[in-house]
Each structure stands twice: as C-alpha cells, then as structure tokens.
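>>> Just the structure for this:
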Amino acid sequence: MRFALDESHEDFASSIDALLTKSDMPAVIRAWNTGDTAAGTAVWQRLADTGVNGLLVPEEHDGLGADAVDLVVALEQLGRHAVPGPVVETVAVAPLLLAAVAPDRLGALAGGSLATVAFAPHAPYAVDTGVADLVLHVADGTVSVGTVGRVRESVDRSRRLSEVSPSETLGTTDTAAAFDVGVLASAAQLQGLGRTLLDTTVEYAQQRKQFGKAIGSFQAIKHHCAEVAVGLEMARPLLHGAAIAVRDGLPTASRDVSAAKVACGDAAYRAARTALQVHGAIGYTQEYDLSLWITKVRALVTAWGTPDVHRARVVDALEKAEIAGVAS
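Here you go, the predicted structure:
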C-alpha cells in the first residue's frame, strides 16, 4: 500500500495553505469567538470557491466527487490554520448523509452553505448552529433536520455546542460510513493542528534566549520537540492508510480510522503540552495566538468519539480478526 501523496495532492494542499495564510486566521478566529462571524464566513466562501466544501459532493450536484485521501489533504490544512466553524460536519459528514437521504440539498453545500450535525451517541452536540444553513440530527440510522436547543460552551471559544432534537425526518440509511468519515476528518484536523504547534514551538525556541543562549540549543528542549515530531510523523501513515481504507471500502476501514484518530489525537495533544511547556504561561493566555491552537486540540481530542471509544473499537476489531483467523 502506497501512503505518499502525489503532486496533485501537494498542489491542492499548497493552494489551501496560501489562501488561509493570506486570511489572517488569528484575527478571524478572535472575531468568531466574540460572535462576529463575518470574516470567518468569508473565508468559508473562499474555501468553497476552491472546491473544499464540495470535495465529497458528487459532480452531478456541482461538487468535485473527490475521495477520502483528498479529504484528508484538505482537512489537515484547515487544521493547520485552526479554521473555525463546523469543519468536519460541512466538508465530510453532511455530504455523505445528504447523498443518501436528500441529494437535492447537496448543491447548496458545494456552493458554500455550512452544515452541522448532531450524531448520537459519540457526537451528540452540533457545532456552531448559529452559522449553519442546515442542522442535521442523526440517531439509529434516521437522518432528520434538527431543531436547536440549549447552547453549551467549549474549552475552544470558537466552538459553540448545541443540543439538537429531530424535527423533519429526511430518511433512514446506514450511517456508519458517515461516522467513520467524520472520525477520519477529525483526525486530519488534529494532525494539522499538531504540525502548527510544533512549528511554532521550534521557531520560538530558536528565538527565546536564556543565559545568553537560545533555549532551542538546550538538550531538554530538543528532546521534547523531537518526541513531538516523531509522534506526528508516526501518526501520518496511519491517517493516510485510513483514508485509503475508506476510499477503497476495505473491511478494516472502521478500525483504521479509529487508530488514526487515537494516534493523531495523542500526537497533537503532546504537541500542545510541549508548546505550553516551552512557551511558559504566556502560551495559554488569550492574547497569544498559540492559545487558539492549544484549546482547539483539547476540544477535538474528544470530538467524534473519545480516545477510549476509539481504542475500544481497535481492540474489538483485532480480537474479531484473531477469532476469525483461529476459526479458519
């Protein structure tokens, strides 16, 4: 199995990176945190114009008809820049659900509409319903338009979580594949967040001086950053392998996306802890950009299934495979 990205993937990632780099994302995120989402929705429209929103929307509904590998490439970049809003829900989950129960709504997604999803039991709250043009509720295979209830705050101030109850039923379908894609997309976001945290920490360590030397020259700092880099690099093949499993419809897809979510979540969380340790207390202050990435990691580690949930899915799949092997 080949895990390396090809030139078209690299070019796609570079185009998203360039767009978001020009968008002053820290300022966009801070405005979003206060409820001023105008700049953020403008960024989303530019992303839609590049095809990000319509990645998984079929071509006959004005989308790109892309696959899970393309999704991971895009979501890693959205993670690197900590794009606010219902990222996983709009780009990954809603297109699969709507393709099964309400394909007439897909064109709006490809055109730039935002969607959010409450997906029981592992993603029970919908993210950022205030900016979503469509709120979905999923439970026991039934997909419905949702009615928004009480709003909850997140450790990530750019995420507002809402209770959702079903109203208009759109249809019933096997929602397992949509959940797996949501897990995969969340893992890709975490991978991107972790990479930015590492890059930011290394840059800071090269500039910050103590005792007349850059702290990056101290062996302890080098070791911490090296451990983060190793964790991220070891997680990436699992992420890309899971994307291939989803793309090709392999029977191991659910296990593989769970393994990727655990690995990317652990790597990003270590990157966040190391960034805070190297920067000191300033790293967690709201005025410092790093905090926007640290708090998003903390929120996404448990989004779309906690680490315990996904470790259990991996163990269960391995045990079943072992039993099947013994039986054969």
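
>>> When you work out contacts or count neighbours from here on, use the C-alpha atoms and nothing else.
Fine.

>>> Outside of stretch 25-39 itself, list whatever touches it.
Stretch 25-39 is contacted from outside by Gly40, His81, Ala82, Val83, Pro84, Val131, Arg157, Ser158, Arg159, Asp289, Leu292, using Cα atoms under 8 Å, 6 or more residues apart in numbering.

>>> ok, now which ones touch the fourth one?
This means Val83. Contacts of Val83 (Cα under 8 Å, 6+ apart): Met25, Ile29.

>>> before we move on, the earlier item: same list, the contacts of stretch 25-39, but as a markdown table with secondary structure please.
Shown next, in a markdown table, are the contacts of stretch 25-39 (DSSP: H, G, I helix; E, B strand; the rest coil):
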| residue | secondary structure |
| --- | --- |
| Gly40 | helix |
| His81 | coil |
| Ala82 | coil |
| Val83 | coil |
| Pro84 | coil |
| Val131 | coil |
| Arg157 | coil |
| Ser158 | coil |
| Arg159 | coil |
| Asp289 | coil |
| Leu292 | helix |
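
>>> if we take the residues you listed, which one ends up nearest to Gly107?
Val131 (17.9 Å; Cα to Cα).

>>> in the stretch 101-250 of the chain, which spans are helices?
106-111, 176-207, 219-247 (DSSP state H, counting those that start in this stretch).

>>> Just the buried positions in the longest one, please.
By 16 or more other Cα atoms under 10 Å, the buried positions in helix 176-207 come out as 177-198, 201-202, 204-205.

>>> Ok, the shortest one next?
Of the residues in helix 106-111, Leu106, Gly107, Ala108, Leu109, Ala110, Gly111 count as buried by neighbour count, 16+ other Cα under 10 Å.

>>> Please state the offset of that helix from the chain centre?
Distance of helix 106-111 from its chain centroid, counting by Cα atoms, centre = their mean, to the nearest Å, is 20 Å.

>>> from the contacts of stretch 25-39, which two are the most distant?
Longest span within the contacts of stretch 25-39, Cα to Cα: Val131 and Asp289, 23.3 Å.

>>> For Ala94, which non-adjacent residue is closest in space?
Of all residues not flanking Ala94 in the chain, Ala115 sits nearest, at 6.6 Å (Cα to Cα, 6 or more residues apart in numbering).

>>> From Val73, how far out is the one you found?
Separation of Ala115 from Val73 (Cα to Cα, to the nearest Å) stands at 20 Å.

>>> One more, please, to line up against the first structure:
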Amino acid sequence: MHFAFTPEQEQFRDAVRRFLRDRSPPAEVRRLMDDERGHDPGVWRQMCQELGLGALHVPEGRGGQGFSVTELGIAFEEMGRALLCAPYLSSVLATTAIAEACGADEAEQIVSGIAVGEQLAALALTEANGRWDAGGVELIADGDRLSGSKTHVIDGHVAYLLIVAARALGSTGEEGISLYLVAADAPGITRRSLTTLDPTRKLARIDFANVEARCISSDAAPALRRTLDIACVAVACELVGVAEALLESAVDYAKLRMQFGRAVGSFQAIKHKCADLLLEVELAKSAARYAAEAATEGDPDLPALASLAKATASDAAMRAARECIQIHGGIGFTWDNDTHLWFKRAKSGEALFGTPAWHRERLMQCWEV
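As a prediction, this is how the structure comes out:
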C-alpha cells in the first residue's frame, strides 16, 4: 500500500486549509453554534461548487466527484482542525448509503443534487437503543409506510431529504433491512433539534407516523455496513485534525505562559506531556490514513482497520483535549478560551458510530482474537 500523499493530494489539502482558514475562524464557529441551522448555507454551497467537496468520494457514474476515501480523509482532517460547522458528515453518510445501496442511474439522480449543494440529505439510522449498526434498526416499514422514531440524526433538523433505514415486519437481525427515501416535509414527520454537549454539530430526533416513503433498496444491510466503515474513517480523520489543533495550541501557549520567571514550556513535565501527546497523535494519524487507503483500495480488512482508526483517534483527541486544558491552566476551561470547543467536538466524535470500547470489541471479532 502506497502511504505517502501525491503532490495533487497535498495541493488539495492546501486548498481546503486556505478555504477553511477564511470561512471557519473561531469567531464564525461561535456564531454558528448559536445559529438554529448550525451552518452558513452560502459557505456550504461554496464548498460544494467551488471546492467540489460534495459527494467527493462517490464515483462520477453515481453522481459524485469521483475521488477516493483518501481525499475524503484529507478534507475531514482539515475540517477537524478548523472545527468546521457544516452539514458535511451528514452528506457523506447519505451519499455513501445511496451510492452503495442503489443502482447507478438511481444513485446519480439522487446524489447529483446533494453534490452541488442544492439539497441537504441526512441518514436516519440510529434509534433509542443507541446502536449504529443495521441490526439495531427497529423502525417498521409496512409496505411503503414508515412508523417509528430516529434519534441523533446528524443535521436532521435542516435536511431536505431523509434516507431512512427501516425493518420489515417480523424480521430480525440484519435481515429485512431496507432504505427509504423520504421528503423531510412529508405528512406525518415531526422533527426537533436535540440539546447536546457539542453545539458545533447539530443532532435531531425525527418521528414517523405512517409516513409514505419510496424504497430505494430492499437489502440494505451490506450498504449500511460499508457506510459505517466509511463514517468511522471520516470521523477518525476529523479527530486527528482536532488533536493536531489542540496540540499546536498547547505548545504555542506553553511558549508564552510565564511561571517563576520562565516559560512553562521549558519545564520538563510540560515537555514530556507535549512529546507524549505528539507520539499519540502521530499514531492516530497513521491509523486513520491507513484505514482511508484501505477503503480506497477495497481492502477486505476495512471493518477492522476502520474500528482501529476510530478507537485510536478518539483516544488521541480526548487526551489532547485534556492535556491542552491543563497546559493552559485556569484559562483553559473558561468560555472565552476556544479550547473547550475542540474538547466538545472530540467528545462527540468519540461517541459517534460507537465508542472506543465498542470498536476494540469489533476489532477483536474481525480478527478473531
């Protein structure tokens, strides 16, 4: 497996970083935290139309840009570093599920509008049981009618299209799982935003009361498994970006903060903290980028590698958040200091698509340890 980025990929990273430096400074992040939508529609359209980030990894024949999961990982790493508030993860979930579950023509018809920023889409998968796998679906599909509830739907409060996982009556496990396409304003749908720890990523609860829907896949479990793997890789890359931003912030502050007449960064304890944290961040970066390459190359070990990356990056981001707050001292946990924003993104990312403990268990199952 070729692990180094190509010059074109590095140019892509630079372009995304420059764009986010201008569009997602801390002041803008704080503004969007208090915005009901949670994002700037104009910036979102620019991301899709000028940078081509919409459906970046989806094949062109299915309505996407035709790049790989490697480029997707690069984008997410930069978005984590900039703490971007945008419906990007929700779009990736929706377009991945559609591309994996539908035929080429139908996928192109649905994805093309999402790719250019004309439509917002969200994957409605998780329910009250908190499971992210297809076997956890409990919402019932009676013919073309859906009844039940979905929760923790990323950007579900603003999505125009909902991709809903539902179960046939009488089915169990991963059998009988289908995907349905539903307009968010369809009769019988009730949506409400959820109050969460991380205000930079909006979640919603969606209730379905005998809602009419169109089935786009009657055997959706394999597509949802692949979607979960891609989602884990994406969030792992984002958490690497979060950890890098926190590490840089800690090091910069350690050079400035004076104690006993010298910068605290000159003390051995702080040096060791930063050095150990750098090692953990680099290990997480390697795991995340390796998983992205595995997804690009169709490696059959992707489920294991995605779980390894997600668990490792979650741990690194949370440790970076804790150490950054401590190195900042008393100011580190104040509202005016930006460290808590990355801490909250790290914590929410840790919980998304399975905790580190869940992913370590999945890793052992994949490799039959």
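
>>> before we move on, back to that, now the contacts of stretch 25-39 of structure 1 in JSON lines, with distance to Ala4 of structure 1?
Shown next, in JSON lines, are these (distance: Cα to Cα, whole Å):
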{"residue": "Gly40", "distance to Ala4 of structure 1": "32"}
{"residue": "His81", "distance to Ala4 of structure 1": "22"}
{"residue": "Ala82", "distance to Ala4 of structure 1": "24"}
{"residue": "Val83", "distance to Ala4 of structure 1": "25"}
{"residue": "Pro84", "distance to Ala4 of structure 1": "28"}
{"residue": "Val131", "distance to Ala4 of structure 1": "36"}
{"residue": "Arg157", "distance to Ala4 of structure 1": "35"}
{"residue": "Ser158", "distance to Ala4 of structure 1": "33"}
{"residue": "Arg159", "distance to Ala4 of structure 1": "32"}
{"residue": "Asp289", "distance to Ala4 of structure 1": "31"}
{"residue": "Leu292", "distance to Ala4 of structure 1": "30"}
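
>>> now, which of the residues you listed sits nearest Ala18 of structure 1?
The nearest member of these to Ala18 of structure 1, counting by Cα to Cα, is His81 at 10.5 Å.

>>> Residues contacting stretch 203-219 of structure 1, please?
Val202, Ile221, Lys222, Val278, His279.

>>> Tell me who's in contact with the last one.
Neighbour list for His279 of structure 1: Thr201, Tyr204 [criterion: Cα under 8 Å, 6+ apart].

>>> what's the counterpart of it in structure 2?
Aligned by TM-score structural alignment, His279 of structure 1 pairs with His328 of structure 2.

>>> Compute the distance between that match and Asp301 of structure 2, please.
Counting by Cα to Cα, the gap from His328 of structure 2 to Asp301 of structure 2 is 40 Å.

>>> Tell me the spacing between the alignment partner in structure 1 of Gly113 of structure 2 and Leu98 of structure 1.
In structure 1, the residue matched to Gly113 of structure 2 (TM-score structural alignment) is Ala108. Applying Cα to Cα, the value for Ala108 of structure 1 to Leu98 of structure 1 is 11 Å.

>>> Let's have the helices of the stretch 101-250 of structure 1 in CSV, adding distance to Gly325 of structure 1.
Formatted as CSV, the helices of the stretch 101-250 of structure 1 follow (distance: least, Cα to Cα, whole Å):
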stretch, distance to Gly325 of structure 1
helix 106-111, 42
helix 176-207, 25
helix 219-247, 20
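
>>> looking at the ones you listed, which is closest to Leu5 of structure 1?
Minimum separation from Leu5 of structure 1 across those (Cα to Cα) falls at helix 219-247, 8.7 Å.

>>> Double-check that Gln277 of structure 1 belongs to a helix.
Yes: looking at Gln277 of structure 1 with three-state DSSP, it is inside a helix.

>>> Burial check on it, number of neighbours?
Using other Cα atoms under 10 Å, Gln277 of structure 1 has 16 neighbouring residues.

>>> residues contacting it?
Applying Cα under 8 Å, 6+ apart, no residues contact Gln277 of structure 1.

>>> From Asp49 of structure 1, how far off is it?
For Gln277 of structure 1, the distance to Asp49 of structure 1 (Cα to Cα) stands at 39 Å.

>>> Compute the number of surrounding residues for the equivalent of Ala226 of structure 1 over in structure 2.
Using TM-score structural alignment, the partner of Ala226 of structure 1 in structure 2 is Ala275. When neighbours are counted by other Cα under 10 Å, Ala275 of structure 2 registers 14.

>>> residues contacting Ala275 of structure 2?
Contacts of Ala275 of structure 2 (Cα under 8 Å, 6+ apart): none.

>>> Could you report the separation of it from Glu297 of structure 2?
Ala275 of structure 2 is 33 Å from Glu297 of structure 2, by Cα to Cα.

>>> And for Arg289 of structure 2?
12 Å.

>>> do the same with Pro25 of structure 2
35 Å.

>>> Arg289 and Glu297 of structure 2: who's more crowded?
Taking other Cα under 10 Å, Arg289 of structure 2 and Glu297 do not tie; Arg289 has more neighbours (26 against 14).

>>> any idea what the more buried one aligns with in structure 1?
So, by TM-score structural alignment, Arg289 of structure 2 is matched to His240.

>>> Over to Leu179 of structure 2?
Aligned partner of Leu179 of structure 2 by TM-score structural alignment: Val143.

>>> for the stretch 1-150 of structure 2, what spans make up the strands?
Using DSSP state E, counting those that start in this stretch, the strands of the stretch 1-150 of structure 2 run over 121-124, 140-142, 145-154.

>>> Give me the contacts around the longest one.
Applying Cα under 8 Å, 6+ apart, the contact partners of strand 145-154 of structure 2 are 87, 89-90, 122-128, 138-141, 166, 194, 201-213.

>>> how does it look with 6 Å?
90, 124, 126-127, 139-140, 203-212 (Cα atoms under 6 Å, 6 or more residues apart in numbering).

>>> burial measure for the closest residue to the match of Arg289 of structure 2 other than its chain neighbours, as a count.
Counting by Cα to Cα, 6+ apart, His240 of structure 1 lies nearest to Phe3, which is 5.9 Å off, once chain neighbours are set aside. Phe3 of structure 1 has 15 neighbours, counted by other Cα under 10 Å.

>>> looking at structure 2, which residue lies furthest from center?
Computed with Cα atoms, centre = their mean, the residue of structure 2 farthest from its C-alpha average is Gly261, at 43.3 Å.

>>> With Gly40 of structure 1 as the reference, measure out to the aligned residue in structure 1 for that residue.
Alignment note (TM-score structural alignment): Gly261 of structure 2 maps to Gly212 of structure 1. The gap separating Gly212 of structure 1 from Gly40 of structure 1 is 42 Å, by Cα to Cα.
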